[in-house]
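Trainee: My questions concern the predicted model and sequence given below.
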Amino acid sequence: MKPDIHPDYHEINIIMTDGTTYKTRSCMGKPGETLRLDIDPKSHPAWTGVQRVMDTGGQIAKFNKKFAGIGARKKG
């Protein structure tokens, strides 16, 4: 390998959606940083078979506000 061309590979903490934590190695962030997951194998429909709506950033509310008037017929 060429020296000084690869990113720093270090240990970080992962917090799953149910609150469990574990350590892994990654190039993300700085050593010891924490990554909190919004979706993981314990909550994703592909693995659980259960559909649920996750609106972590208010995207559904933003969409409904933006397009509230579309499709509504006006009287007159």
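Mentor: Looks like it came in fine.

Trainee: contacts, neighbours, all on C-alpha from now
Mentor: Fine.

Trainee: tell me which residues in stretch 4-17 are buried?
Mentor: Using 16 or more other C-alpha atoms under 10 Å as the test for burial, stretch 4-17 gives 11-16.

Trainee: which residues of this structure fall in strands?
Mentor: Taking DSSP state E, the strands of the chain run over residues 10-15, 21-26, 34-36.

Trainee: quick one: the second one to strand 10-15, angle?
Mentor: Pointing back at strand 21-26 there. In terms of direction (axes from the mean of the first three to the mean of the last three C-alpha atoms, to 10 degrees), strand 21-26 departs from strand 10-15 by 150 degrees.

Trainee: Put this next to the previous one:
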Amino acid sequence: MKAEIHPNYPEIAVTCSCGNKFETRSTYGKALAIDVCNECHPFYTGKQKTLDTGGRVQKFADRFATFGVGKKA
């Protein structure tokens, strides 16, 4: 490997808006403030809600309810 071509990769402190703090490494080089982390993001906490915006799931179910049903003779 060539010397002196790789960026500096120091440890930095990351602070989330929920108050969670942790250490990681980054080429950014200074403390980082983030909006969401694994402690407060709904996907990771299990609090994520599946929203049926505009009835899309029901519309699909109604449209294809008879799909695969054979015709009566």
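Mentor: Good, I have the coordinates. Worth saying up front: this structure is predicted, and the values here are computed from it rather than measured.

Trainee: residues contacting residue 34 of structure 1?
Mentor: Going by C-alpha atoms under 8 Å, 6 or more residues apart in numbering, residue 34 of structure 1 touches 12-15.

Trainee: Distance to residue 39 of structure 1 added to these, as JSON lines?
Mentor: Listed next are the contacts of residue 34 of structure 1 as JSON lines, based on distance: C-alpha to C-alpha, whole Å:
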{"residue": "12", "distance to residue 39 of structure 1": "18"}
{"residue": "13", "distance to residue 39 of structure 1": "16"}
{"residue": "14", "distance to residue 39 of structure 1": "12"}
{"residue": "15", "distance to residue 39 of structure 1": "11"}
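
Trainee: can you tell me which of the residues you listed lies nearest to residue 6 of structure 1?
Mentor: Nearest to residue 6 of structure 1 out of the contacts of residue 34 of structure 1 is residue 12 (C-alpha to C-alpha; 17.5 Å).
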